[in-house]
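K.L.:
Sharing a model prediction with you, sequence too.
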Amino acid sequence: MKITQISVFIENESGRLHEVTGLLGNNNINIRALSLADTSDFGILRLIVNEPDKAYRLLRENEFTVGRTEVLAVEVPDNPGGLAGVLGTLSKASINVEYMYALVERSTDSAVMIFRFDDTSKAVDVLTASGYKLMKGEQIYEI
């Protein structure tokens, strides 16, 4: 149920984002979801890709500062209050959301959100016990 996210630290300068995406694209690695947070000096590009191990290796070989993190892909009801319901469940269990971002592809009648938690294993237990569907890595990588 846990999914590997690749995080790339890149300088906040013209062309650096293109270098990362070009390297991945030229090696047939498809980006499934992404988030970019920046400061004045650098950015953190978070990626869900179809081949996370290959992407990690390629980025390291090309001298990017890269890390791997476990995240969850959660199907969230695609209606008003759907996300609030998931967040309420997590709040009641004292699970902190460190960050989250949306996945572009839709799954059935739900939106898909990528979450990073302070306690991922506890989040898995709480969310599944509350009836939320967690997507497997293979499902996300093949979108």
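P.N.:
All right, it came through fine. Numbers count the residues shown, from 1 in each chain.
K.L.:
alpha carbons only for contacts and neighbour counts from here, please
P.N.:
Noted.
K.L.:
For the residue nearest the centre of the chain, identify the helix or strand it belongs to.
P.N.:
The C-alpha lying nearest the average C-alpha coordinate of the chain belongs to Ile114 (C-alpha atoms, centre = their mean; 4.6 Å). Counting by DSSP states H and E, the secondary-structure element that holds Ile114 is strand 110-117.
K.L.:
What helices and strands are in contact with the helix or strand following that strand?
P.N.:
Scanning forward in sequence from strand 110-117 by DSSP H and E, the next helix or strand is helix 120-129. Judged by 3 or more C-alpha pairs under 8 Å, 6 or more residues apart in numbering; DSSP states H and E, helix 120-129 is in contact with strand 65-77, helix 82-92, strand 134-135.
K.L.:
ok, second structure coming up, stack it against the first:
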Amino acid sequence: MKVQQISIFLENKSGRLATLTHTLSEEKINIRALSIADTTDFGILRLIVDRPDEAYLALKKAGFTVSETSVIALEVPDHPGGLASIMEIMAGAEINIEYLYALPEKKTDNALVIFRVEKIDKAIEVLKNNGIVVLTGDKVYGL
């Protein structure tokens, strides 16, 4: 039920993101979702890709500072209050959400949201027990 996310430390310099995406392109690795947080000097790019292990190795080889993180991907009802219901479940179980971001999904009436939480195994159990669809890595990589 865990999804592997690739995180890359990027200097805030012209061309770094182009080099990174070119590296993935050369390896025929497809980006499924991304999030970037930046400051004046650097950014953290978080990626969900179709082949995370290969992406990690290719980016390391290209000289990027890379790490892998386990996250969870949830089907969130795509209507007002859909995300709030997930937040309430996690708050009730005292699960802290470090960050989240959405990825596009056109095949269902749900939004797909990536969550980084402190207690990932507990979160998966609590969410599944509350009828929330927690997607497998293979499902997310194949979108």
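P.N.:
That came through fine. Keep in mind the model is a prediction, meaning the values are calculated, not measured.
K.L.:
How close are the two chains, by TM-score?
P.N.:
Structural agreement between the overlaid chains, expressed as a TM-score with TM-score structural alignment, normalised by the length of structure 1, amounts to 0.98; 143 aligned residues with a C-alpha RMSD of 0.7 Å.
K.L.:
Dump the helices and strands packed on helix 120-129 of structure 1 to CSV, plus distance to Ala55 of structure 1 and mean neighbour count.
P.N.:
Below are those laid out as CSV (distance: least, C-alpha to C-alpha, whole Å; neighbours: other C-alpha atoms under 10 Å):
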stretch, distance to Ala55 of structure 1, mean neighbour count
strand 65-77, 10, 19
helix 82-92, 30, 14
strand 134-135, 21, 19
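K.L.:
of all those, which lies closest to Thr39 of structure 1?
P.N.:
Taking C-alpha to C-alpha as the measure, these were each checked against Thr39 of structure 1, and strand 65-77 came out nearest at 16.2 Å.
K.L.:
Enumerate every residue touching Ala93 of structure 2.
P.N.:
Residues touching Ala93 of structure 2, when contacts are defined by C-alpha atoms under 8 Å, 6 or more residues apart in numbering, comprise Val126.
K.L.:
mind checking how far it is from Tyr101 of structure 2?
P.N.:
According to C-alpha to C-alpha, to the nearest Å, Ala93 of structure 2 and Tyr101 of structure 2 sit 21 Å apart.
K.L.:
With Leu59 of structure 2 instead?
P.N.:
Going from Leu59 of structure 2 to Tyr101 of structure 2 by C-alpha to C-alpha gives 22 Å.
K.L.:
between the two, which one's more packed in?
P.N.:
Looking at Leu59 of structure 2 and Tyr101 with other C-alpha atoms under 10 Å, you find the greater number of neighbours at Leu59, namely 20 against 15.
K.L.:
give me every residue that touches that one.
P.N.:
Applying C-alpha under 8 Å, 6+ apart to Leu59 of structure 2 gives the contacts Leu20, Thr23, Leu24, Thr65, Val66.
K.L.:
mind checking which helix or strand it is in?
P.N.:
helix 52-61.
K.L.:
buried residues in that helix?
P.N.:
Pro52, Ala55, Tyr56, Ala58, Leu59 (16 or more other C-alpha atoms under 10 Å).
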